[in-house]
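In: Let's see this in three dimensions:
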Amino acid sequence: MRDMAKNKFHDGPGPSQRQLRVGELIRRTLSEVLMRGDIHDPDLNRMSVTVGEVRVSPDLKIATAYVLPLGGEGQEDVVPLLARNKGELRRVIGKKLGLKFSPDLRFRIDTTFDQMDETRRLFAQDKVRRDVEG
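Out: Okay, here's the model as predicted:
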């Protein structure tokens, strides 16, 4: 019974050390490639893209990159631009990292900054501040 309650709040074990290591390597490489403009797409090269995190599936076949254009402008354009160039990005990442199999890349908007702003806003409310301090 106790195990059922525990599983109700968790989706299972967290990512393995291997997933975390490969995700971070992909994040750094993807950031570097986008910063240097190594991709042959002028529309993408005009954008400054921040790669906040890369999550890799347990079998390392899928890598989901959480991205945000610098300044937050152009959010609706960045994911389609990256998706349009994912084949070239995948080849460059596989080559630079020397991976046996380069994972399929997927892109999502990184909402971490929005969540942090909302958390700060909540903690700034008088009622919440009284509860925290009291």
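In: Please make it C-alpha for all contacts and neighbour counts, starting now.
Out: OK.
In: which residue ranges form the strands in this structure?
Out: Secondary structure of the chain (DSSP state E): strands located at 49-56, 62-69, 104-109.
In: Now show me the structure for the sequence below, then we'll compare the two:
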Amino acid sequence: MESKRQKQVGKQIQKDLGEIFQKDFALSFDGAFVTITDVKVSPDLAIARVYLSFLMAKDKEAVLETIRENTKKIRGIFGQRAKNQLRIVPNFQFYIDDSAEYAQHMNEVFSKLDIPPAPEDDEEDDDIYTR
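Out: The predicted model follows:
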């Protein structure tokens, strides 16, 4: 269970990293639009797991690798923004968030299921409590 402080820091990281990706790194992503879907912060606020979603990305793994290669630079820019709010600038760990794709896949699986209609009950069964 995350504490209130962890949630606050996570939301701040999500907001700031979103701005950093849009302003400072937009050209580095080969036209892909990167969205931060979630941030989980460790109890000591030293590690932040950042979950990313990609739109218009030809190769998600390549974009993720570019982000991971620039983690130190991203952390530095974030540190300048958050220097008055956080004592420790967390180390970022970036992951692909595939929950939207998984949900879409599950919807496709459910739509392909052939579920027969329920059998109709006789009227006598409906009147079981009236006897």
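In: on that earlier part again, I'd like the strands of structure 1 laid out as JSON lines, including mean neighbour count and distance to P15 of structure 1.
Out: Shown next, in JSON lines, are these (neighbours: other Cα atoms under 10 Å; distance: least, Cα to Cα, whole Å):
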{"stretch": "strand 49-56", "mean neighbour count": "22", "distance to P15 of structure 1": "8"}
{"stretch": "strand 62-69", "mean neighbour count": "21", "distance to P15 of structure 1": "13"}
{"stretch": "strand 104-109", "mean neighbour count": "18", "distance to P15 of structure 1": "18"}
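In: could you redo these as a markdown table and give each row distance to I39 of structure 1?
Out: Below are these laid out as a markdown table (distance: least, Cα to Cα, whole Å):
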| stretch | distance to I39 of structure 1 |
| --- | --- |
| strand 49-56 | 13 |
| strand 62-69 | 16 |
| strand 104-109 | 15 |
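In: so which of the ones you listed gets nearest R36 of structure 1?
Out: strand 49-56 (10.9 Å; Cα to Cα).
In: Mean deviation, that closest one versus structure 2?
Out: Compared with structure 2 after fitting, strand 49-56 of structure 1 has a mean deviation of 1.0 Å; criterion: mean Cα distance after the TM-score superposition for structure 1.
In: what stretch of structure 2 does that strand fall on?
Out: Mapped onto structure 2 using TM-score structural alignment, strand 49-56 of structure 1 covers residues 34-41.
In: residues making contact with that stretch?
Out: Outside stretch 34-41 of structure 2, the residues that touch it by Cα atoms under 8 Å, 6 or more residues apart in numbering are 6-7, 9-11, 13-14, 17-18, 21-22, 47-55, 97.
In: Please apply the same query to stretch 61-71 of structure 2.
Out: 28-30, 32, 57, 92-96.
In: now swap in stretch 24-35 of structure 1 and tell me
Out: By Cα under 8 Å, 6+ apart, stretch 24-35 of structure 1 touches 39, 45, 48-54, 65, 89, 93, 96-97.
In: Which two among those are spaced furthest apart?
Out: Among the contacts of stretch 24-35 of structure 1, S48 and L97 lie farthest apart (Cα to Cα), at 22.4 Å.
In: Tell me what angle the lengthiest helix in structure 2 forms with strand 91-96.
Out: The helix that spans the most residues within structure 2, counting by DSSP state H, is helix 4-23. Orientation check (axes from the mean of the first three to the mean of the last three Cα atoms, to 10 degrees): helix 4-23 of structure 2 against strand 91-96 gives 70 degrees.
In: Right, I'll leave it there.
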